[in-house]
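Student: below is the sequence, then the predicted model.
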Amino acid sequence: MKSIAGADPDLDDCVDAPASLREQVYNDLRYRLITGRIVPGVGISTRGLAQEMGVSQMPVRDALSRIAAEGAVEIRSKRAVMVPRMTTARFEEIMRLRTVLEPMVASAALPHITSETLRQIRAADDATDAALAGGDARAYMDSNHRFHSLIYGAAPLPLALRMIESLWMQFGPFMRVVYGRYGTANLVDQHREAIAAIVAGDAGALGAAIAADIGDCADLMQDWERLKL
C-alpha cells in the first residue's frame, strides 16, 4: 500500500507489516539484549537497528516499547533509548529471582528432555567450553544462553519461561560488559554437573547445578563498585 500524501511512511510500513514481522523484530531485539549485543548506558539508534534488520523504524520502535515495559530498556524520548545502568539493588533482585525460578524450571523440564534435546545441550556445552578456552565473550554469551534455553524450554511452564527471558534481557547487557573487561578465564563451568544430572534423571541435582551456575555469576558482584556500570 502506498503512503497517503502527508502521512508518515513509517506508520504505513508498521500497519502493513504482518504480525510475524513485528514479532521477529521483537524477538531479535530480545536476543540482542540477552546475549549482550546491546550494552548499558549507550544510546540505541532505532534508525541503525532498522537498517541492520532491513525494516522500517516503526516495528523497531514498537518492539522497544514492549521491551521497555519489561524493564530492559528506558525510553527517555523519541530519540533517547538505552539500556539502564545497573544498580546494586537491581542486580541483587535479578539474581534472587533467577535463583528461585531457574532451578525450579530446570527440574520441571527434566522429564521432558529427549535424547535429541540432550544431544543439543551437549553441543551447546561444547561450544561454551570452546568459547571459554578461546576467551571469546560473545560466543560464550551465545552458547551459554542456548544451553540454558534448551533445558528450560523443555519445561511446560510458559509463564515462568517468559519471566526468565525477561530477567536475562536485563542481566545480559551488564554481564557482557563484565566478561568483556575481565575475560572468561576465571568463569566456572557448571554445565557438566547439569548434564550429569540430566543423564542420571536426578531433578534435584539438576536444580542444584543450575543454582550453582547462577551463584558463580553472582560472585562477579564483588567487583561492582569498580565497574560502575
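Tutor: That came through fine. Numbers count the residues shown, from 1 in each chain.
Student: CA atoms for contacts and neighbours, from now on please.
Tutor: Will do.
Student: grab the nearest non-local neighbour of Thr88.
Tutor: Trp224 (7.5 Å; Cα to Cα, 6 or more residues apart in numbering).
Student: enumerate every residue touching the residue most central in space within the chain.
Tutor: Residue closest to the average C-alpha location in the chain (Cα atoms, centre = their mean): Ile34, at 2.0 Å. Applying Cα atoms under 8 Å, 6 or more residues apart in numbering, one finds that Ile34 lies in contact with 145, 165, 168-173.
Student: let's have those in JSON lines, adding neighbour count and distance to Ala127.
Tutor: As requested, the contacts of Ile34 are exported to JSON lines (neighbours: other Cα atoms under 10 Å; distance: Cα to Cα, whole Å):
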{"residue": "His145", "neighbour count": "19", "distance to Ala127": "11"}
{"residue": "Glu165", "neighbour count": "16", "distance to Ala127": "21"}
{"residue": "Trp168", "neighbour count": "23", "distance to Ala127": "20"}
{"residue": "Met169", "neighbour count": "26", "distance to Ala127": "21"}
{"residue": "Gln170", "neighbour count": "27", "distance to Ala127": "24"}
{"residue": "Phe171", "neighbour count": "22", "distance to Ala127": "21"}
{"residue": "Gly172", "neighbour count": "24", "distance to Ala127": "18"}
{"residue": "Pro173", "neighbour count": "26", "distance to Ala127": "20"}
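Student: try this one side by side with the last:
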Amino acid sequence: MQASDTQGGAAGAVPPVEARSEGEKQGAGQGAGLPAHEVVYRTLRARVLYGQFEPGQAVTIQGLVAELGAGMTPVREALRRLMAEGALEFQGNRRISVPLLGAAEIEQLLVARRALEPELARRACARIAVEGIAAMERIDGALDDAIRRGHVHDYLVENHKFHARLNAAAEAPILSGLVEGLWLRFGPSLRVVCGAFGTRNLPDMHKDLIIALKTGDAEGAARAMQGDLEQGMEMILRAL
C-alpha cells in the first residue's frame, strides 16, 4: 500500500504559515522570543528536513518572503545558513533548491553515518535513563501509528524525533551536531522513498535498538543502529 500525505498535499508543496505542521512548529520553537531570522531559519529547516521541499524543486526568495510573511533580510539570512549547511543550493535568478542526491553522494553519506550513529547509540546506551527509553518507546508507537495510517509527514517527523532523542541521550554534542547536518542532506530524499514504496514497506530496527538500551547492550544498540541506517540509505538509493 502506497502512503499518501493527507496533511501536506503533494510532495514539495509549501503549506501556508498558518497551516504549519507539528514538525515545523517544533522546529520553529513556536517563535516565542526568537528573532525573525531564527524563526524563518527553523521553519525552513523543518520543511527541508521533512521533505516539504522536494529534491530539485526550485523556490524563489521572493516567493518565500510572501509565503512566510517575513522580511527579505530574515529570509536571506536563513537561506544563507541552510546553504552553508548543504541543505539548499543556489540556482541563480534568486532561485533556491534542495540538492539532488546521486549514488556518489549517498555512498558518502552512508560512510559518514556508519562512523557516527552507531557510536552515538553506544554512548546513549551507557547514559540514557529509564524515562528516556520510555519516551523513545512512545515516539516509536506514534511512528507505528503513522505507518498504519499511511501518513508520510507524521512518519518522517516521528522517525527523526526517535533518532534525535537517542542522539541527545549520548551527551556528545559534537557528534550529534554532525549527524544533524547529515540528516538535513538526506532527509528530503526520505519523502521520495515514502512516495515510491509507501510507509508500510519501510523497515526499521527501532525495537531491536530499544531492547538493547533496556538491557544495557551497547554493542547490540550499535548493531541495530547500523542496520537501521543501512536499510534506510539502501531504500533511498533504490528510489532515486
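Tutor: Okay, I see it. Since the structure is predicted, the reported quantities are computational estimates derived from the model, not experimental observations.
Student: on that earlier part again, roughly how far apart are the residue nearest to Thr88 of structure 1 and Pro173 of structure 1?
Tutor: Plainly put, Trp224 of structure 1 is 14 Å away from Pro173 of structure 1 if you go by Cα to Cα, to the nearest Å.
Student: what's the answer for Glu23 of structure 1, then?
Tutor: In this view, Glu23 of structure 1 and Pro173 of structure 1 are 21 Å apart by Cα to Cα.
Student: how about Ser115 of structure 1?
Tutor: From Ser115 of structure 1 over to Pro173 of structure 1 (counting by Cα to Cα), the distance is 32 Å.
Student: for the aligned partner of Glu193 of structure 1 in structure 2, grab the count of nearby residues.
Tutor: In structure 2, Glu193 of structure 1 lines up with Asp208, judged by TM-score structural alignment. Using other Cα atoms under 10 Å, Asp208 of structure 2 has 16 neighbouring residues.
Student: so what's Asp208 of structure 2 up against?
Tutor: Neighbouring residues of Asp208 of structure 2 by Cα under 8 Å, 6+ apart: 221, 224.
Student: distance of it relative to Arg123 of structure 2?
Tutor: Counting by Cα to Cα, the gap between Asp208 of structure 2 and Arg123 of structure 2 amounts to 16 Å.
Student: check the gap between the equivalent of Thr60 of structure 2 over in structure 1 and Val81 of structure 1 for me.
Tutor: Matched by TM-score structural alignment, Thr60 of structure 2 corresponds to Ser45 in structure 1. Counting by Cα to Cα, the gap between Ser45 of structure 1 and Val81 of structure 1 amounts to 7 Å.
Student: looking at the two, which is more packed in?
Tutor: The residue with more neighbours, out of Ser45 of structure 1 and Val81, is Val81; 21 against 16, by other Cα under 10 Å.
Student: which residue is the nearest non-sequential neighbour of Arg61 of structure 1?
Tutor: Taking Cα to Cα, 6+ apart as the measure, Arg61 of structure 1 lies nearest to Thr46, with 6.6 Å between them; neighbours along the chain are not counted.
Student: likewise Val48 of structure 2?
Tutor: According to Cα to Cα, 6+ apart, the nearest residue to Val48 of structure 2 is Pro188 (6.0 Å).
Student: and the one you found, what's its match in structure 1?
Tutor: Per TM-score structural alignment, the equivalent position to Pro188 of structure 2 in structure 1 is Pro173.
Student: swap in Glu219 of structure 2?
Tutor: With TM-score structural alignment defining the correspondence, Glu219 of structure 2 maps onto Gly204 in structure 1.
Student: with Ala115 of structure 2 instead?
Tutor: Counting by TM-score structural alignment, Ala115 of structure 2 corresponds to Val100 in structure 1.
Student: contacts for the helix or strand its match falls within next, please.
Tutor: Counting by DSSP states H and E, the element that carries Val100 of structure 1 is helix 88-109. Judged by Cα under 8 Å, 6+ apart, the contacts made with helix 88-109 of structure 1 from elsewhere in the structure are 151-157, 160-161, 164, 167, 171, 203-204, 206-211, 214-215, 218, 224.
Student: recalculate using a threshold of 6 Å.
Tutor: 152, 154-155, 203, 207, 210-211 (Cα atoms under 6 Å, 6 or more residues apart in numbering).
Student: Leu110 of structure 1 versus the match of Pro188 of structure 2, what's the distance?
Tutor: Plainly put, Pro173 of structure 1 is 29 Å away from Leu110 of structure 1 if you go by Cα to Cα.
Student: please apply the same query to Val100 of structure 1.
Tutor: Between Val100 of structure 1 and Leu110 of structure 1 the computed distance is 17 Å (Cα to Cα).
Student: which of these two has more neighbours?
Tutor: Set side by side, Val100 of structure 1 and Leu110 show more neighbours around Leu110, with 22 against 12, by other Cα under 10 Å.
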